[in-house]
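**Student:** Sequence first, predicted model second:
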Amino acid sequence: MARAVTNNRKALNTAIAWSIGILIFFPILWTILTSFKTEAQAISDPPVFLFFDWTLENYTVVQERSNYMRFLWNSVVIAGGSTILGLIIAVPAAWSMAFVPSKRTKDILLWMLSTKMLPAVGVLYPIYLIFIKLGILDTRTGLVIVMMLINLPIIVWMLYTYFREIPVEILEASRMDGATLKEEIIHILTPMAVPGIASTMLLNFILAWNEAFWTLNLTAAKAAPLTAFIASYSSPEGLFYAKLSAASTMAIAPILILGWFSQKQLVRGLTFGAVK
C-alpha cells in the first residue's frame, strides 16, 4: 500500500525542487542580464543584478563584428545532420540488440558506453590527420560525422531501453502477417517508440549543439558553429564580459527556446516505460 504524503512533505519537496532549479538556471540568468550591461557595469564590484542602465549596444556590436546567421546555420546543420545520421544507424542496431539478443549484448553495450569515458584529446591528433587526408577539415560534413560518432553510444543505449519496453509479441504477429524486416522496423517498431525516439533526438541535438572541443579544433572559419562564435570573443586584448555575454545569449537562445517548447515531449520520452 502506498504511503500517504503529507502537505508539509509536499511543500518541502517543492521548495527543494525550486531551489535546485534556480541554482542551475542562475548562471544562464546572470549571463543574459550581463549582456544588457555596459562593460563597466559588467565588471563592477560589488556586482549589480537588476538595477543598472539597460542597453542593447552589446548586441549591436556583436552583429556588426560577426555574421551570426552563418554560425547559427552551421550549428543547425551540424546538430541536425548528426542527429538524423545517428538515428539511421542506431535504430537497426538497437533493434537487433533488443529483439535478437545474444550473450554478448550487454558486453557490447558496456563497451560502447565506455568509449564516452575516453578523453577526447587522446584521439584528436589521429582524427585531425584523417580529416586532412580526406579533405574534410573545417567542413560541416566532417563535423556531422564526428558529432554522430561521439553521441552514437548514447543514442543506441536510449533506443535499446525504449525498444525493450515494446512487447515482442506485437513484432512476432507482424512477422506472421508477412511483414519484412524493413517493414517491421519502419511501420511497427518506430511508430510505437515515437516518444523515446523524439526524446533521443532532442537530447542528441542538444549535445551536438553544445559540443565545443571538436568544433573548436576541427574548424577554422567555413564550418564554425556557435561554439566558435562564442570563443571568438576571447581575444589577446582581454575578455569583454558584456559582449561575450551577448554572444553567449545569442548562441544559447535557440536551444533554450527549443527545450522550453519540447519539455513535455522530452519528459514523456525519458520516462517512457518507467510506469506500467
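**Tutor:** Nice, thanks for sending it over.
**Student:** drop to CA atoms for contacts and neighbour counts, all remaining ones
**Tutor:** Will do.
**Student:** Please look at K116 and I155 and confirm they touch.
**Tutor:** No - contact criterion CA atoms under 8 Å: K116 and I155 do not qualify, at 11.9 Å.
**Student:** Looking at the two, which has the bigger crowd around it?
**Tutor:** The neighbour count for K116 versus I155, taken as other CA atoms under 10 Å, is higher for I155 (24 against 14).
**Student:** which helices and strands does whichever strand or helix holds the more buried one pack with?
**Tutor:** Per DSSP states H and E: I155 is located in helix 140-164. Other elements packing on helix 140-164 under the criterion 3 or more CA pairs under 8 Å, 6 or more residues apart in numbering; DSSP states H and E are helix 68-99, helix 105-114, helix 194-210, helix 213-217.
**Student:** so after that helix, what's the next helix or strand?
**Tutor:** Following helix 140-164 in sequence, per DSSP H and E, is helix 168-176.
**Student:** for the next helix-or-strand element following that next one, which positions count as buried?
**Tutor:** Next helix or strand after helix 168-176 toward the C-terminus (DSSP H and E): helix 181-183. Within helix 181-183, no residue is scored as buried using 16 or more other CA atoms under 10 Å.
**Student:** and the comparison structure, right after this:
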Amino acid sequence: MARRTTHSRKLVMTSIVWTLAVIVFFPVLWTFLTSFKTEQTAVAFPPQFLFFEWTTENYVEVQARSDYFHHFANSVIISLGSTLLGLIIAIPTAWAMAFAPTKRTKDVLMWMLSTKMMPPVGALIPVYLLFRDSGFLDSRIGLVAILTLINLPIIVWMLYTYFKEIPGEILEAARMDGASLAKELVHVLTPMALPGIASTLLLNIILAWNEAFWTLNLATSKAAPLTTFIASYSSPEGLFYAKLSAASTMAIAPILILGWFSQKQLVRGLTFGAVK
C-alpha cells in the first residue's frame, strides 16, 4: 500500500512539474513558431500552431535591416565584461565579509541588497546626465560599468553564501604555511569555491544579457545590445509580430543554448553547500 501511495505521489508530482514546464516554455515555443510565419499568418485568428506555410524571410529581413552580429557582439562584450569585472570586485569583498566579519557586516549586506529594491527609473535622470557629460553615453565601457554596479550586490551575496560554507581552518592553515593574501584567494579559496563562482558567473551573464531598462536608455546604435535590437521592431506604426518574433528568437537563442549546456553547473553551484 505504501508503494502504491509513493508511486501515485511521484506520478502526480511529475505531472505537475511537466505541466508547469510546458506553461513556462510555451511562450518561447510560440515565439519560435511565429518567427517562421508571414505577417498575415502571425495575426490570423484562430491562430495556426504547426500547420502553416513556413518561411525564413523574416530572418533575412531582420538581418538586412538591423545587423544582428553587431548587436550580438555588443551583448557578449557587455555581459561578459560586466560579470568578470563584478567578480574581480566581489571575490575579495565576499572573502572579507565571510572570513573577517565585523559588527556591521550584516548591515552592509542588507544595505547592498536594498539597492536592488529601488525602481531603476528613480536613478535614470542623474545617471543619464552623468553618462552624457562624461562621454560614456552609447559606449560599451559605460554599459559595462552600469551593469557591474547593478548586479554587484547579487554577485557579492552569492559568493558570500558560498564562502561561508568553506571551513576557515583551511585558510588559516594556508597562512601558517606562508601563503600571502593574494595566494590565499587565488590558490586556496577560488578552487574550493569554483562551483559557486561558476554558477555566479553564469547567472550574472544571463542577468546582464537580459537587462533591458538601462541598455535601452543608455545606448542607441554604437553600443546597442540585443535588447535594443528587439525593441527596434516595436514602432508607432504597430507591431510586426513575425519580424519581432524572429528578432526575439535570434536574441534569446545564444543565452538559451548557454543555459542548456551549463544547467548541470548551475544546479551544482546553486546547491553548493546545501548538504553538509
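**Tutor:** Yep, it's here. Because the structure is predicted, anything quoted here is derived from the model rather than measured.
**Student:** follow-up on the earlier one: once aligned to structure 2, how far is the helix holding I155 of structure 1 on average?
**Tutor:** Aligned to structure 2 and superposed, helix 140-164 of structure 1 gives a mean residue distance of 0.3 Å (mean CA distance after the TM-score superposition for structure 1).
**Student:** where does that helix sit relative to the chain's centre, distance-wise?
**Tutor:** With CA atoms, centre = their mean, to the nearest Å as the basis, helix 140-164 of structure 1 stands 11 Å off its chain's centre.
**Student:** What's the local residue count around D177 of structure 1?
**Tutor:** D177 of structure 1, neighbours per other CA under 10 Å, totals 9.
**Student:** List the contacts of it.
**Tutor:** For D177 of structure 1, the contact set (CA atoms under 8 Å, 6 or more residues apart in numbering) is empty.
**Student:** Tell me the counterpart of it in structure 2.
**Tutor:** Structural alignment (TM-score structural alignment) places D177 of structure 1 against D177 in structure 2.
**Student:** any idea how far its match lies from M158 of structure 2?
**Tutor:** 29 Å (CA to CA, to the nearest Å).
**Student:** who's in contact with the helix holding I155 of structure 1?
**Tutor:** Counting by CA under 8 Å, 6+ apart, 74, 77-79, 81-83, 85-87, 90-91, 93-95, 97-99, 109, 112-113, 115-116, 131, 136, 189, 193, 196-197, 200, 204, 207-208, 214-215, 218, 223, 272-273 sit against helix 140-164 of structure 1.
**Student:** run the last query once more with 7 Å
**Tutor:** 78, 81-83, 85-86, 90-91, 93-95, 97-98, 112-113, 136, 193, 196-197, 200, 204, 208, 223, 272-273 (CA atoms under 7 Å, 6 or more residues apart in numbering).
**Student:** now it: which residue numbers in structure 2?
**Tutor:** Taking TM-score structural alignment, helix 140-164 of structure 1 hits residues 140-164 over in structure 2.
**Student:** Check which residues of that stretch are buried.
**Tutor:** In stretch 140-164 of structure 2, counting by 16+ other CA under 10 Å, buried: 140, 142-148, 150-164.
**Student:** What of stretch 229-237 of structure 2?
**Tutor:** 229-230, 233.
**Student:** what distance separates that stretch from the centre of its chain?
**Tutor:** Per CA atoms, centre = their mean, the centroid offset for stretch 229-237 of structure 2 relative to its chain is 23 Å.
**Student:** Next: stretch 62-82 of structure 2.
**Tutor:** With CA atoms, centre = their mean, you get 15 Å for stretch 62-82 of structure 2.
**Student:** Ok, stretch 251-258 of structure 1 next?
**Tutor:** 11 Å.
**Student:** contacts for that stretch?
**Tutor:** Residues contacting stretch 251-258 of structure 1 (CA under 7 Å, 6+ apart): L226.
**Student:** before we move on, the earlier item: just name the closest of the buried residues of stretch 229-237 of structure 2 to V24 of structure 2, please.
**Tutor:** The nearest member of the buried residues of stretch 229-237 of structure 2 to V24 of structure 2, counting by CA to CA, is I230 at 20.7 Å.
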